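Engineer: coordinates for the following, if possible.
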Amino acid sequence: MHTPSTAEIAHWLDGAWRLACRDPAGMARFDGSLDTFWKSFFAAVLALPFFALLVMLRDLPVEPRGGTGVVLVTEAISYVASWAAFPLAMVYLSAAIGRRDRYLAFIAAFNWSAMIQVTLFLAATGLAALDLLPDGITQGIAFGVTMLVLAYEWFIVRVGLGVGGWIASGVVFLDLALGIVINGLAQSIYS
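Structural biologist: Below you'll find the predicted structure:
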């Protein structure tokens, strides 16, 4: 895999943004080629600093089991696992629902959408960390951002795989469940 060019990154982020604005034409930015698919994992590199900030802003144990090094290694492994688990699961699920032909473009769109998702989560988490608003308001904002991100994922699944609402909901639930399991396992190591 070659590193994507700045123009390619801008092209794919534009597609992710269009999808965030509920414009199905955003999927046209993802051509379904193997090259586009593999280059979409570069979004993990771009999202990494945002993820690192989210980890730093999260309430970590005062004395993490094994020390800070264990937290860093565990979170790094968790990050890689979270980027791999969903695409791997979707290899089988997309075939099972008869959408294998849309898999490459869908995963590319889903991967680039992570840039928008992590930006929203970082804004909500950063606002909470500033402690300028009552907890109830910041929790409400965090809940709202989570619902917005889930709706965004649902739209990408519907448009990207060309499936109905129930199947799209199931795919989003799969992504959510994988994330909860991976993060839960990671945090259980050092908490």
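Engineer: C-alpha from now on. contacts and neighbour counts both.
Structural biologist: OK.
Engineer: dump the residue contacts of the residue nearest the centre of the chain.
Structural biologist: Within the chain, one residue has its C-alpha closest to the average C-alpha position: by Cα atoms, centre = their mean, that is A114, at 3.9 Å. Taking Cα atoms under 8 Å, 6 or more residues apart in numbering, we find A114 in contact with A43, A47.
Engineer: state the distance from G15 to R65.
Structural biologist: When Cα to Cα, to the nearest Å is the yardstick, G15 and R65 sit 42 Å from each other.
Engineer: which one's more surrounded, these two?
Structural biologist: Under the criterion of other Cα atoms under 10 Å, the comparison of G15 against R65 puts G15 first, with 23 against 14.
Engineer: one more, so I can put them side by side:
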Amino acid sequence: MINSQTSGALLGALEFFLGRREGLRRFDFSLDGFWRSFSAILYVLPFFAINIAVEHRLRAPDVMVTGPSDGLFVLSRLLDLGLDWVMMPLLLAAFAKNLGITRTYASYIVVRNWASVVMSAPQALIALLTGLGLIPLEFAAVLSLAVVGVMLRYHYQIVGATLGGSVAFRAGLVGADLALSLILSGIFSNLFGA
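Structural biologist: This is a model prediction of the structure:
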């Protein structure tokens, strides 16, 4: 069962995604709220499971033969998710003073973590529809690209609302977060041959 703090944070993330800035009032920006926001990964996991199940199912036949076993495939994706979940917060914590975001860092992480649930849902829906054969793979790729664009904009708005800063700072942080995710994904794919 989802407690009131969790449901409030998820509703706040959805409201903010829909352009309602008042959604930010639903987040708990206390120290406890900061640490609790990392539990949002539990709500990302079902969407993540859909994505990797479909990805695994749609792998090319030669990759199925020469690639990692099913267990290693899932392990590589889980390790990637886990490291990706904590890497950006750790890097930002290390550079918060230099970036001038020491005071607002925790607020950004709280919103970013809970917003990750909202960001995960559309891609999982596309993956599910693709896996069920309801939309062709080519169309799914175009939809996924459009969703990535919308989610990058959402992330940009989160940075602006919590950290402020110039357009270049906001875009740079969003780009750095995306680049870090892609780098980690590439590393785990190479390590596990996935």
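Engineer: now what about the TM-score between them?
Structural biologist: A TM-score of 0.89 describes the superposed chains when it is computed by TM-score structural alignment, normalised by the length of the first structure; 188 aligned residues with a Cα RMSD of 1.9 Å.
Engineer: circling back: which element is the residue nearest to the centre of the first structure on?
Structural biologist: helix 103-130 (DSSP states H and E).
Engineer: now that helix: which residue numbers in the second structure?
Structural biologist: The counterpart of helix 103-130 of the first structure in the second structure, counting by TM-score structural alignment, spans residues 105-132.
Engineer: tell me where the first structure has helices.
Structural biologist: Secondary structure of the first structure by DSSP state H: the helices cover 6-20, 34-39, 42-57, 68-96, 103-130, 135-161, 165-190.
Engineer: redo those as TSV? Include distance to A28 of the first structure.
Structural biologist: Converted to TSV, the helices of the first structure look like this (distance: least, Cα to Cα, whole Å):
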stretch	distance to A28 of the first structure
helix 6-20	7
helix 34-39	12
helix 42-57	18
helix 68-96	19
helix 103-130	9
helix 135-161	10
helix 165-190	19
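Engineer: which of those sits most buried?
Structural biologist: Burial of the helices of the first structure is given as mean neighbour count (mean count of other Cα atoms under 10 Å); helix 103-130 ranks first at a mean of 21.
Engineer: next, the angle from it to helix 6-20.
Structural biologist: Going by axes from the mean of the first three to the mean of the last three Cα atoms, to 10 degrees, helix 103-130 of the first structure is angled at 80 degrees with respect to helix 6-20.
Engineer: helix 103-130 of the first structure against the second structure, how far on average?
Structural biologist: After superposition onto the second structure, helix 103-130 of the first structure sits on average 1.1 Å from its aligned residues (mean Cα distance after the TM-score superposition for the first structure).
Engineer: before we move on, what about stretch 71-81 of the first structure?
Structural biologist: Relative to the second structure, stretch 71-81 of the first structure is 1.5 Å off (mean Cα distance after the TM-score superposition for the first structure).
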